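Trainee: After the sequence you'll find the predicted model.
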Amino acid sequence: MSADLAIAPQALRDWALGVLVARGLPPEEAALVVDALVDTSLRGVDTHGIALLPNYVDLLEKGVTNPRPQVAITPHGALLKVDADRGLGQVVVTSILDQAVVMAGTFGSVTATIGQVGHLGALGYFARRATDAGMIALLLQNGPALMGLPGSTARAIGNNPIAFGIPAPGRPPVIFDVATSEAAYGKLIGASARNEPIPDGWAMDQQGRPTNDASAAMSGILLPSGGAKGIGLAMLVEALAGSLSGTRPAASGNIFGAFLMVVDPSAGHGGFADDLAQWLDHYAASGPDARYPGQRAQAVFDQRSRDGIPVAAGLHEKLVATGKTVGIPFTA
C-alpha cells in the first residue's frame, strides 16, 4: 500500500482556487469553497475536505450546481427564507451565516431556511465560523434516503447531519458535527475501497439483513445512531432543512435543503461565559479521557498545519485527473 503524501496546506489552497476559477466561480467565491475544504482536511475530517473537490468540479461541469447563482433572500422578521439557485453550499451558506451573525446582534437569534443549495461539506466549518464571531450556531442539512430501522427493506430517510458550535472563551470552541446514522456513508466508501469489513450495527443489505460487507451496505440501508433516536433526529432535520425550505434531494443527492440558527449569548442572562466555563471544567475533571467535541480537531489542525495534509494515493490520482480536466496541473 502506498504511503500518504503530506502536502502543504497553502499548495492545496492555491491549486484548488485555480481549479474552481477555471470552472467559472468568481475568485472571491472560489476562495470560500477552498477555505472550507482545506480547513476541514486540516481538522482530520478527510471525507469532507479536499476529497470533495473532484465531485464539486464534476457537478459544475455538468451544470448541476451553479457557479454564479442568483440567490434570493426574503426576510420574515428574524427568519430568512433563501433560494440558493443551486449555488455551492460553502458560498451561499457562508454569506447567509455572516448576515445572520450581524442580525443576531439586534434580534438575539436569527434563523434561515435555505433551499436548492449545493452540498455544504462539513457543517462544523460553519459552526466554527459562528463561534469565531462569539455566536452559538446550529446547522442542519437533509439528504437522499439512505437510512432505515432494523427490519426495513427500503431506505426511509436521509442520514441527515447535525452540527452545533458554542464559543468557549480561552479554549477551543465546542464543535459537534455528526450524521444521524451510526456511521457516515463516506466510511462505507473507504472500507469498500480497502476491502475491509464494517463493524456490526452500521448497515443492512438490500433485504434488510445485518451485514459486515461494505459494498453490500453501500447499496443497502444505513442504520441510525441510537436506533429510533437517530431516526427522530433525522426527521427533525428533514422538517426544518427540507420541508421548511421546500427541498427534497433526489436519489443523486446533489442539491439539498439546509437550516441554520445563530444565537447571541449576550442576549441571555449575562453569565453565559462563566457558566459555560464551570460545566466544561466539571466535565474535564470527570476522567483523563473527558475530551469535548472540538478539542481533537484542534489538535489535528495544529499538527497538520505544521506537517502537511496527508493525501492517500487514490485521492492523489483523482486530484491529478481533476487538474487535467481544467488545465491546472496538480504537481504536489
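Mentor: Structure's in. What do you need?

Trainee: From here on, just use CA atoms for contacts and neighbour counts.
Mentor: Fine.

Trainee: Now for residue 153, how many residues are close by?
Mentor: For residue 153, the count of nearby residues is 16 (other CA atoms under 10 Å).

Trainee: Now do it against residue 222, distance only.
Mentor: Residue 153 sits 11 Å away from residue 222, taking CA to CA, to the nearest Å as the criterion.

Trainee: Contacts only, for the most centrally placed residue in the chain.
Mentor: Computing the C-alpha centroid of the chain and ranking residues by CA atoms, centre = their mean puts residue 122 first, at 1.8 Å. Residues counted as contacts of residue 122 (CA atoms under 8 Å, 6 or more residues apart in numbering) are 36, 40, 45, 48-49, 177.

Trainee: Which stretches in this structure count as helices?
Mentor: In the chain, the segments counted as helices under DSSP state H are 9-22, 27-42, 53-62, 89-107, 123-132, 185-193, 214-218, 228-237, 272-284, 295-307, 313-326.

Trainee: Which among those is found nearest to residue 260?
Mentor: Proximity to residue 260 (CA to CA) singles out helix 89-107 among the helices of the chain, at 7.6 Å.

Trainee: what about versus this one:
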Amino acid sequence: MEPVARLAALGFSELDAQTLADHFLDAERRGKRGHGLTRLEWLSSLEDLDPGARPERLVAAPGYERWHGREALGYLTLAAICDSQLAEPPEHARVIVAERCFPTGMLGYWVRRLAEGGLVAVLTATSPARLGHPDGGPKLAGTNPLAIGIPSSAGSALVADTSMGRVTYGDVLAGVADEDELVPFGGEHAHKAFALALGLQLLVDSLVAEPGYGAVMIVARAESDPVPALRARAEGVRLPGDA
C-alpha cells in the first residue's frame, strides 16, 4: 500500500496524509531511513494517535508566535507553522515557540522549506531523554537536533541539520543502530555534543509554557546572499544538506 493510502487508513485527511508522506519520502531519498517509511509502522502503534487533531496558534505578536500542538503530530504542527511563516513572513525576524510538538522528524526538511521560500531559519526540538553525560549517569537530554537553512539566489539552499547523538532513535527504529549507541557524538570530545544537547533542551524547556516536548524556531528575512559565493569557493565539495 502506498504511504498516502496507509496514512489515510489510519484516519488522516488526504492533505495531512500527503504532508506526512512527503516528509517520509524525502527522508528516504536522503538516506535518512530512521525518519522515513519505518515511521508508518511506528505511527500505527501509537495508542494516543489522534489523526483529526489540529495545532493552534495561541499568540501572534510582532516578532513572536506561540503554537500548541493540541494532540496533533509534531510533523503537522511544524507544517502549519512553516505555511504560516511563508504566507506572512516577518518584517525582520520572528521567534516561534511550539509546545506539545512531537514527533518533529527530520528538522532539515522544515528549514529547507522556509529557505526555499527565501527565509533564513533555525530550528531545534526536544524528544525523550536518551543522552547522558559521557562519563555516565542518568539520561538528561534528548538527541535535540539543530537545523539551519540559508536561502540562495542561485542553486540549492544550504541546510545544516545535526543531531547531538551518535545515532538517532529513528536509526534504532529502522534497525540500523542499537539503543546503546544513543550517546553524545564525538568520542573523547563527546562532552561538546552533550553540552549542546543540554543547552538546546533547556532553551526549549524555558520557552514552552507547559511541560512536554516542544520546538523553537527563528525565521528572518535574509539581508545578504552568501551561499552562491560559498559554493563557488567549495569547488564541488558536497555541502551540508546537498542530496
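Mentor: Thanks, I have it. Predicted model only: the values in this text are computed from it and were never measured.

Trainee: What is the equivalent residue in structure 2 for the residue nearest to the centre of structure 1?
Mentor: In structure 2, the residue matched to residue 122 of structure 1 (TM-score structural alignment) is residue 106.

Trainee: hmm, back to that, for residue 93 of structure 1, state which of the contacts of residue 122 of structure 1 is nearest.
Mentor: Ranked by distance to residue 93 of structure 1 (CA to CA), the contacts of residue 122 of structure 1 are led by residue 36 at 11.1 Å.

Trainee: Nearest residue to the corresponding residue of structure 2 for residue 154 of structure 1 in space, please, no chain neighbours.
Mentor: Taking TM-score structural alignment, residue 154 of structure 1 has residue 138 as its aligned residue in structure 2. Distance criterion CA to CA, 6 or more residues apart in numbering; nearest residue to residue 138 of structure 2, sequence neighbours excluded, is residue 132 at 5.6 Å.

Trainee: can you check residue 227 of structure 1 too?
Mentor: Leaving aside its chain neighbours, residue 227 of structure 1 sits nearest to residue 149 (6.7 Å; criterion: CA to CA, 6+ apart).

Trainee: can I assume the one you found is in contact with residue 230?
Mentor: No - Residue 149 of structure 1 lies out of contact with residue 230 (CA atoms under 8 Å); the separation is 9.3 Å.

Trainee: Need the residues touching each of those two.
Mentor: Shared contacts of residue 149 of structure 1 and residue 230 (CA under 8 Å, 6+ apart): residue 224.

Trainee: which among the contacts of residue 122 of structure 1 gets closest to residue 88 of structure 1?
Mentor: residue 36 (11.6 Å).

Trainee: ok, the counterpart of that closest one in structure 2 - contacts?
Mentor: Under the alignment (TM-score structural alignment), residue 36 of structure 1 pairs with residue 23 of structure 2. Contacts for residue 23 of structure 2 were tallied using CA under 8 Å, 6+ apart; they are 36, 106, 109.

Trainee: redo that, cut-off 10 Å
Mentor: By CA atoms under 10 Å, 6 or more residues apart in numbering, the contact list for residue 23 of structure 2 reads 35-37, 75, 79, 105-106, 109-110.

Trainee: which of these lies closest to residue 66 of structure 2?
Mentor: When the contacts of residue 23 of structure 2 are compared for distance to residue 66 of structure 2 (CA to CA), residue 79 wins out at 14.5 Å.

Trainee: how many neighbours does the closest one have?
Mentor: Neighbourhood size, residue 79 of structure 2 [other CA under 10 Å]: 20.

Trainee: mind checking what it lines up with in structure 1?
Mentor: So residue 79 of structure 2 corresponds to residue 94, using TM-score structural alignment.

Trainee: was I right about its match contacting residue 84?
Mentor: No - counting by CA atoms under 10 Å, residue 84 is not a contact partner of residue 94 of structure 1; they are 11.8 Å apart.

Trainee: do you know how far the residue nearest to residue 138 of structure 2 is from residue 88 of structure 2?
Mentor: Taking CA to CA, one finds residue 132 of structure 2 at 40 Å from residue 88 of structure 2.

Trainee: okay, these two: which has more neighbours?
Mentor: Neighbour comparison, residue 132 of structure 2 and residue 88: the larger count goes to residue 132, with 21 against 9 (by other CA under 10 Å).

Trainee: Spit out the contact partners of that one.
Mentor: By CA under 10 Å, 6+ apart, the neighbours of residue 132 of structure 2 are 138-143, 182-184, 191, 194, 197-198.

Trainee: which of these does structure 1 keep?
Mentor: Contacts conserved in structure 1 for the contacts of residue 132 of structure 2, using both residues aligned by TM-score structural alignment, their matches' CA atoms under 10 Å: 138-143, 182-184, 191, 194.

Trainee: could you flag which of those are buried?
Mentor: Buried members of these, counted by 16 or more other CA atoms under 10 Å: 140-143, 182-184, 191, 194.

Trainee: from those residues, which is closest to residue 18 of structure 2?
Mentor: For these, the nearest to residue 18 of structure 2 is residue 143 (26.9 Å; CA to CA).

Trainee: That concludes my questions; thank you for your assistance.
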